[in-house]
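Colleague: give me coordinates for this.
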Amino acid sequence: MHSFDELLLAFSEHFKQSHFPAGTPTLYGPANYFLEMGGKRIRPVCVLMGNELFDTILPDSWMVATAIELFHNFTLIHDDIMDKAPLRRGMETVHTRYGEPTALLSGDVMLVAAYDYLNKVKAPSFHRIIRIFNQTARQVCEGQQLDMDFEKLDRVSLEDYLQMITLKTSVLLAASLQLGAVLGGAGEGNQQHIYTFGKHLGISFQIQDDYLDAFGDPVRFGKQVGGDILSNKKTFLLIRALETADAGQQQQLRELLKSDPPDKVEQVLEIYRACGVHEWALDLKTQYLQSALQNLDDIAVVSKRKAPLEALARFLVQRDY
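Modeller: Sure thing, here's the model as predicted:
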């Protein structure tokens, strides 16, 4: 069995290959610029780990892992446009550097390249792989739309928010693990367990991501801290604050959502701290981690094969970047 770090190193080396045709540098240059930023590569490595949980890693898994990473980066380019984000991984976003039209097209060609890699899969489960991939891609789009819809609403329930982040974030992590498991020959029951493990881990991961957006170190986090606050996103932090704040704090929050004072981030964070939102978030994150670990425990393989996934889960929810 390989650790996450070992597989990350192997995948990063594999992913260095060119993914686009020669020519049209004004299109493929920005796409390569984005890919060269690097990233955590969590999802593609999860494909490999999902495979190795049940069998030795197959060549098809490298194709699917590459497709997953290209699809993920496609969504990030488009998300940055919709969020008007100036930075990604500490560098200028594609639309900031090259303009929105080129950023849109660069994301589009990444999606096309992802399907090129999926088309190289030789396994008998090819059609199932495509179905899972397409269903997940559709769900990610639904989650992003809900995320934008929430910006226009005065109130969003915690239940609705969790549904949104499940679609936008956690289903891709869950599907990555399931795709690897399918290629590794896992049965239906084990596929469901590893998918649910990934889904709950993805929610915990997103809670930590939202927490870091508000309370993280911008140097370590690599993104603009307070970006969600500036774009008025209805994150779980804001939802919880509105549920627990007193009347004066609620009124102040609503006024801040409708304005952009220079110290907006600082004012909102002060209310969050007063309401204990940061502590509540850390508790909620831990609850989803424990649920994920129970699903991992339910998978019918020997415990030592699960150790790399357990280690990854614990790392993801304790990271500070």
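
Colleague: from here on, just use CA atoms for contacts and neighbour counts.
Modeller: Will do.

Colleague: contact partners for the residue nearest to residue 184 when sequence neighbours are not counted?
Modeller: In this structure, residue 184 finds its nearest non-sequential neighbour in residue 51, 4.5 Å apart by C-alpha to C-alpha, 6 or more residues apart in numbering. Residue 51 is in contact with 57, 58, 61, 177, 179, 180, 181, 182, 183, 184, counting by C-alpha atoms under 8 Å, 6 or more residues apart in numbering.

Colleague: between those, which is nearest residue 260?
Modeller: Nearest to residue 260 among those: residue 177, at 41.0 Å, using C-alpha to C-alpha.

Colleague: neighbours of that closest one, how many?
Modeller: Residues near residue 177, counting by other C-alpha atoms under 10 Å, number 30.

Colleague: what does residue 159 give?
Modeller: A count of nearby residues for residue 159, using other C-alpha under 10 Å, gives 9.

Colleague: can you confirm it is in a strand?
Modeller: No. Counting by DSSP: H, G, I helix; E, B strand; the rest coil, residue 159 is not found in a strand; it is helix.

Colleague: tell me the contacts of the closest residue to residue 34 other than its chain neighbours?
Modeller: Of all residues not flanking residue 34 in the chain, residue 94 sits nearest, at 6.7 Å (C-alpha to C-alpha, 6+ apart). Residues counted as contacts of residue 94 (C-alpha under 8 Å, 6+ apart) are 30, 33, 34, 77, 100, 103.

Colleague: so the fourth one: helix, strand or coil?
Modeller: Of the three states, residue 77 takes helix under three-state DSSP.

Colleague: tell me how far the residue lying closest to residue 11 once chain neighbours are set aside lies from residue 208.
Modeller: Nearest non-adjacent residue to residue 11, counting by C-alpha to C-alpha, 6+ apart: residue 45, 7.0 Å away. Residue 45 sits 20 Å away from residue 208, going by C-alpha to C-alpha, to the nearest Å.

Colleague: to compare with the earlier structure, here is another sequence to fold:
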Amino acid sequence: MMTSEEILRVVNKGLESLAYDRKPTSLYEPIRYVLSLGGKRIRPVLMLLSYNLFKEHPEEILMPALGLETYHNYTLLHDDLMDNADVRRGQPTVHKKWDANTAILSGDSMLVLAYQRVAQCDNAHLAQVLDLFTETALEIGEGQQFDMDFETRNDVEEEEYIEMIRLKTSVLLACALKMGALLGDASQEDADLLYRFGEKIGLAFQLQDDLLDVYGDPKVFGKAIGGDITSNKKTYMLINAVNRANAEQRAELMRWIEAKQFDRAEKVAAVTRLYDEIGIRQLCEEKINCYFEQGKQLLEKVNVPAERKEVLRQYTNAMMHREK
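Modeller: Okay, the predicted model is just below:
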């Protein structure tokens, strides 16, 4: 069994050694740039850890795992363009470093490269792997559209939000785990359990992101706290604050949501104070723990010896105890 640190080194080395020898260079350079910016590499690591539950030598499925990482970074490239974000992982985004047209076209090519890389697996599993990847990619687009639709709505329900983050975030973690299991010749039952495990972990992970955006340490978090509050992003926290507020609290919340002109620090402080009064932090932490516990129970049911699951268990524990 490999440790998660060893697997991460294999993933990073693999990404560094990917060849971009097609022309024109101006199309492929932004792709190389995006994949060189670092990141936690959670999806390929989960895929290799999942494979390693059932088989040794997870490096044998490295290329499809790099395909998932390529796909994930493609979605970030286009997200940054849609959000008009200037910085990603401390570096200029592609549309800032180059321009919007480059971001669109290089992103399109990145999606095709992702498919090419995912397809580099043995023929026995190819159809299943591509079906899973295609369904996942469609769902992520659906999740992004729901997220965009929510921007113009003030009546988003908690269930709708959870489904949106399931599509936008969870299904790719779930896909990584199931793909690793399939390539490791796991039973259909174990592959499905690992998919559902990934869904629950993904929901907990995204809700933790929402929490850190309000209550994280800006020095550790890597960006200014309160971005979701400033942009009125319909998060689990805002939705529940609106639904659980008394009349006075709701009126103040709506004033901040509807304000066209405001001092950023003042708005973040005021909305955070309302969250504290309404008990939103505790509510969110309870929901995170609930999903995490459900995930752990699903992992327990996977039919491999407990000691083989230890590396994956420790890795997902570390994902849940982060500050950024």
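
Colleague: on that earlier part again, give me the mean deviation of the host helix or strand of the residue nearest to residue 184 of the first structure from the second structure.
Modeller: Secondary structure from DSSP states H and E places residue 51 of the first structure in helix 42-52. Once the two are superposed, helix 42-52 of the first structure sits an average of 0.7 Å from its aligned residues in the second structure (mean C-alpha distance after the TM-score superposition for the first structure).

Colleague: where in the second structure does that helix align, residue-wise?
Modeller: Using TM-score structural alignment, helix 42-52 of the first structure corresponds to residues 42-52 of the second structure.

Colleague: and for stretch 245-254 of the first structure?
Modeller: Going by TM-score structural alignment, stretch 245-254 of the first structure sits over residues 245-254 in the second structure.

Colleague: and stretch 294-311 of the first structure, what's buried?
Modeller: Buried residues in stretch 294-311 of the first structure, defined by neighbour count with 16 or more other C-alpha atoms under 10 Å: 295, 296, 297, 299, 305, 306, 307, 308, 309.

Colleague: please apply the same query to stretch 12-19 of the first structure.
Modeller: For stretch 12-19 of the first structure, by 16+ other C-alpha under 10 Å, it's 12, 15, 19.

Colleague: if you count what's nearby, which of residue 45 and residue 208 of the first structure comes out ahead?
Modeller: Using other C-alpha under 10 Å as the criterion, residue 45 of the first structure and residue 208 rank with residue 45 on top: 31 against 25.

Colleague: quick one, what contacts the residue nearest to residue 11 of the first structure?
Modeller: Taking C-alpha under 8 Å, 6+ apart, one finds 4, 7, 8, 11, 65 in contact with residue 45 of the first structure.

Colleague: hmm, try it at 10 Å
Modeller: Contact analysis of residue 45 of the first structure by C-alpha atoms under 10 Å, 6 or more residues apart in numbering lists 3-12, 51, 61-62, 65-66, 68-69, 173, 176-177, 180.

Colleague: kindly check the end-to-end length of stretch 223-238 of the second structure for me.
Modeller: 20 Å.

Colleague: residues of that stretch that come out buried?
Modeller: So for stretch 223-238 of the second structure, counting by 16+ other C-alpha under 10 Å, buried means 223, 225-226, 228-230, 232-238.

Colleague: for stretch 244-251 of the second structure, same thing?
Modeller: 245, 249, 250.

Colleague: ditto for stretch 69-80 of the second structure
Modeller: Judged by neighbour count using 16+ other C-alpha under 10 Å, the buried positions of stretch 69-80 of the second structure are 69, 70, 71, 72, 73, 74, 75, 76, 77, 78, 80.

Colleague: closest to residue 140 of the second structure among those residues?
Modeller: Residue 140 of the second structure lies nearest to residue 75 out of those, by C-alpha to C-alpha, at 8.7 Å.

Colleague: identify the residues contacting that closest one.
Modeller: 81, 107, 108, 110, 111, 137, 140, 141, 144, 168.

Colleague: ok, those vs residue 159 of the second structure, which is closest?
Modeller: Set against residue 159 of the second structure, the nearest of the contacts of residue 75 of the second structure by C-alpha to C-alpha is residue 168 (14.2 Å).

Colleague: which residues touch stretch 128-142 of the second structure?
Modeller: 64, 67-68, 71-72, 75, 111, 114-115, 118-119, 121-123, 126-127, 143, 145-148, 164-176, 178-180, 182-183.
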